[in-house]
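> this one's sequence-less:
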């Protein structure tokens, strides 16, 4: 089943959700700010996305700027930072089987549904 990691306060995430709703396909919504992701879940998502952990970080978030920017962080450190501070996770993320995309732009979601 399709899964969207969603933040209702984010316009891009809401646009991604609308694309899934219009597709007519079944999907699950994960509000990752309410149900935080574990380091293991984040590691699995990053593998599906075929990216480095730093590519999933919202680098303009104040949490990142204040606590992590400019530091020499390992991939494990970055994943731990996202698990502890879910606002740092880029959104929306859509997973369909073994395919995944970050919905920026939201239209990229159509590639995997």
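Cool, the structure landed. Here the structure is a predicted model, which means the values were calculated and not measured.

> From now on I want contacts and neighbour counts done on CA atoms only, so please keep to that.
Will do.

> Look through this structure and tell me its longest helix.
Secondary structure of the chain per DSSP state H: the longest helix is helix 11-23.

> name the helices or strands packed onto it?
Here helix 11-23 touches strand 2-6, going by 3 or more Cα pairs under 8 Å, 6 or more residues apart in numbering; DSSP states H and E.

> Second structure for comparison follows:
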């Protein structure tokens, strides 16, 4: 099963979900803005992600620009900020249980298939 951390209001997230549906795979949709995030969840994603914690941040978000830009934060602090303000999480996040990618552009999702 492939898990997608999805924001239905985001065009890129909707494109990622549609792409997964076109591949006829079992999908679990996590609407993280409704369901929330935990430190354990984010740390688990990060251990399977071939990137840094900073790569998970949406730096174009107003909250980031107003509160976090140019600040020196530890990994734990970044994860805490994402939990506090989940819109900061890049989207869509696609997790096959072994690896995690940011599904933008959507063809990156093929790395998990």
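Right, received. Where do you want to start? None of these values were measured; they are calculated from a predicted model.

> Mind telling me the TM-score for this superposition?
Scored against TM-score structural alignment, normalised by the length of structure 1, the superposed chains reach a TM-score of 0.95; 113 aligned residues with a Cα RMSD of 0.9 Å.

> that older thread, after superposing, tell me the mean distance of the longest helix of structure 1 to structure 2.
Mean deviation of helix 11-23 of structure 1 relative to structure 2 after superposition (mean Cα distance after the TM-score superposition for structure 1): 0.7 Å.

> mean deviation of the helix or strand that that helix is followed by from structure 2?
As assigned by DSSP states H and E, the chain's next helix or strand after helix 11-23 of structure 1 is strand 27-31. Following the fit onto structure 2, the mean deviation recorded for strand 27-31 of structure 1 is 0.5 Å by mean Cα distance after the TM-score superposition for structure 1.

> got the contact list for residue 96 of structure 1?
Neighbour list for residue 96 of structure 1: 1-3, 112-113 [criterion: Cα atoms under 8 Å, 6 or more residues apart in numbering].

> and which of the residues you listed is nearest to residue 60 of structure 1?
The nearest member of the contacts of residue 96 of structure 1 to residue 60 of structure 1, counting by Cα to Cα, is residue 3 at 25.4 Å.

> for the residue nearest to that closest one when sequence neighbours are not counted, what are its contacts?
Using Cα to Cα, 6 or more residues apart in numbering and skipping residues adjacent in sequence, the residue nearest residue 3 of structure 1 is residue 28, 4.7 Å away. Each residue near residue 28 of structure 1 by Cα under 8 Å, 6+ apart is listed here: 1-4.

> Most neighbours among these, which one?
residue 4 (26 neighbours; other Cα atoms under 10 Å).

> Would you mind finding the match for that one in structure 2?
Counting by TM-score structural alignment, residue 4 of structure 1 corresponds to residue 4 in structure 2.
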